[in-house]
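*Asks:* sequence and predicted model, in that order:
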Amino acid sequence: MEVILKEDVNNLGHRGDVVKVADGYGRNYLLPKKLAMEATAANKAVIEQMKASAVRKSAKEKGEAEALVAQLNTLSLVFVRKVGENEHLFGSVTSADIAHELEAKGFNIDRRKVQLEEPLKQVGEFHVPVKLHREVTAHIPVTVKGEEAAAE
């Protein structure tokens, strides 16, 4: 099945691309979520307008993302968690925790944009990438401290 993407889809394509996908993926995921539309002759005529609009929208989003990166570069997050032997955490610091802390500081960033490969389970300093746009990524310093160290 051929579809025209209305939004960027990871590992598939960008807005305005005509891609060939499995029938089930197109019918059950892309079309109901309004991420794509069927590639009919009439829709292919509309694609040129969509591409021009997508370029303008992408440029605007990239500018906003770059401005947000400048604000995020001045920020650092600190998490205090209980620790056990060998400074191993009870629990972990996840992308949802990082997104929640950013929201508390006034930045509305979706947890799916926090590119944390696996939750942080050690005490230390980490640089966590936050993908704000496909070409713009911020790196936020995250410090995880043990609760005993904070009490002393």
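*Replies:* Structure's in. What do you need?

*Asks:* please make it C-alpha for all contacts and neighbour counts, starting now.
*Replies:* Will do.

*Asks:* and the residue lying closest to Glu101 once chain neighbours are set aside, what does it touch?
*Replies:* Among residues not flanking Glu101 along the chain, Leu77 sits closest, at 7.5 Å (C-alpha to C-alpha, 6 or more residues apart in numbering). Listed by C-alpha atoms under 8 Å, 6 or more residues apart in numbering, the contact partners of Leu77 are 98, 101, 140-143.

*Asks:* can you do 7 Å?
*Replies:* Leu77 sits next to 141-143 when contact means C-alpha atoms under 7 Å, 6 or more residues apart in numbering.

*Asks:* how many residues are close by Pro129?
*Replies:* If you count neighbours by other C-alpha atoms under 10 Å, Pro129 ends up with 16.

*Asks:* do I have it right that it meets Pro141?
*Replies:* No. Using C-alpha atoms under 7 Å, Pro129 is not in contact with Pro141, being 8.9 Å away.

*Asks:* tell me how far Glu101 lies from Ala150.
*Replies:* Distance from Glu101 to Ala150, counting by C-alpha to C-alpha, to the nearest Å: 18 Å.

*Asks:* and the strands in the chain, which stretches?
*Replies:* Assignment of strands within the chain using DSSP state E yields the ranges 2-5, 18-20, 36-38, 77-81, 88-93, 120-122, 124-133, 136-146.

*Asks:* among those strands, which is the most enclosed?
*Replies:* strand 2-5 (a mean of 23; mean count of other C-alpha atoms under 10 Å).

*Asks:* another one to put next to it:
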Amino acid sequence: MDVILLERIAKLGQMGETVKVRDGFARNYLLPLGKALRANESNKKRFESERATLEARNLERKSEAQTVAEKLDGKAFVIVRSAGETGQLYGSVAARDIVETLSSEGFNVGRNQVELNTPIKAIGLHNVVLHLHAEVEITIVVNVARSADEAERQTKGESLTSADAIYGVDEDALKPEDFFDPEADGQDEDDA
């Protein structure tokens, strides 16, 4: 189906372009959300008459997204979750959880604006991309930790999943002799 785009859509085209898309994509997404019109003569005339209004609205949305992006720039958000000794979460952190954290900090971001291909399943610092507008994209840091204290330590660069963080042991100081004693198994070096 041919449609006229009413706004820029990533990997599809710019505002005003006539593009060919699959029928289901047009019927179920583009047309109901007002992102496109069917490409026929009456809609082409309608688009041309409303073009200035659409461009002004798009510019306004973009400037709002730029403002939010400037406020979010360089921010890190802490999410506290239960996790095992190895740092594996007992649940996961999904886009919904990130949106809830952002809204508690005063940022209004939709779940569809969070680009998270797979849920976060381990503690640590994770970069998450937010698409605030078709032309505005920003990366935030999500700090997933077991407590606020651990989140602070992770921010400073301390690893919480290595042996020294879990057991209080310096991995580099360990030697094989520390784990294996040839006399402990009943054999002397002379018997071997």
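*Replies:* In hand now; what should we look at? Bear in mind the structure is a predicted one, so any value in this text is a computation, not a measurement.

*Asks:* now the strands of the first structure as TSV including distance to Arg27 of the first structure?
*Replies:* Shown next, in TSV, are the strands of the first structure (distance: least, C-alpha to C-alpha, whole Å):
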stretch	distance to Arg27 of the first structure
strand 2-5	10
strand 18-20	12
strand 36-38	9
strand 77-81	42
strand 88-93	36
strand 120-122	37
strand 124-133	27
strand 136-146	31
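
*Asks:* out of those strands, flag the one nearest Ala59 of the first structure.
*Replies:* Closest to Ala59 of the first structure of those is strand 124-133 (C-alpha to C-alpha; 10.1 Å).

*Asks:* check the mean deviation of that closest one from the second structure.
*Replies:* For strand 124-133 of the first structure, the mean distance to aligned residues of the second structure following superposition is 1.2 Å (mean C-alpha distance after the TM-score superposition for the first structure).

*Asks:* which helix in the first structure runs the most residues?
*Replies:* helix 41-72 (DSSP state H).

*Asks:* buried sites along it?
*Replies:* For helix 41-72 of the first structure, burial by neighbour count (16 or more other C-alpha atoms under 10 Å) applies to 44, 47, 50-51, 54, 61-62, 65-66, 68-69, 72.

*Asks:* so which elements touch that helix?
*Replies:* Secondary-structure packing of helix 41-72 of the first structure (3 or more C-alpha pairs under 7 Å, 6 or more residues apart in numbering; DSSP states H and E): strand 124-133, strand 136-146.

*Asks:* quick one, which of those strands is nearest to Asp8 of the first structure?
*Replies:* Closest among these, using C-alpha to C-alpha: strand 124-133, at 10.4 Å.

*Asks:* picking that back up, so the longest helix of the first structure versus strand 136-146, what angle?
*Replies:* Between helix 41-72 of the first structure and strand 136-146, the angle comes out at 50 degrees (axes from the mean of the first three to the mean of the last three C-alpha atoms, to 10 degrees).

*Asks:* what angle sits between helix 41-72 of the first structure and strand 124-133?
*Replies:* In terms of direction (the same axes, to 10 degrees), helix 41-72 of the first structure departs from strand 124-133 by 140 degrees.

*Asks:* with the second structure overlaid, report how far helix 41-72 of the first structure is off on average.
*Replies:* Comparing helix 41-72 of the first structure with its match in the second structure after superposition yields a mean distance of 1.9 Å (mean C-alpha distance after the TM-score superposition for the first structure).

*Asks:* any idea how far stretch 109-116 of the second structure is from the middle of the chain?
*Replies:* 7 Å (C-alpha atoms, centre = their mean, to the nearest Å).

*Asks:* ok, the closest residue to Glu7 of the first structure other than its chain neighbours - contacts?
*Replies:* Nearest residue to Glu7 of the first structure, sequence neighbours excluded (C-alpha to C-alpha, 6+ apart): Arg15, at 4.6 Å. In this structure, Arg15 of the first structure makes contact with 5-8, 54, judged by C-alpha under 7 Å, 6+ apart.

*Asks:* filter these by whether they're kept in the second structure.
*Replies:* Retained contacts for the contacts of Arg15 of the first structure in the second structure, judged by both residues aligned by TM-score structural alignment, their matches' C-alpha atoms under 7 Å, are 5-8.
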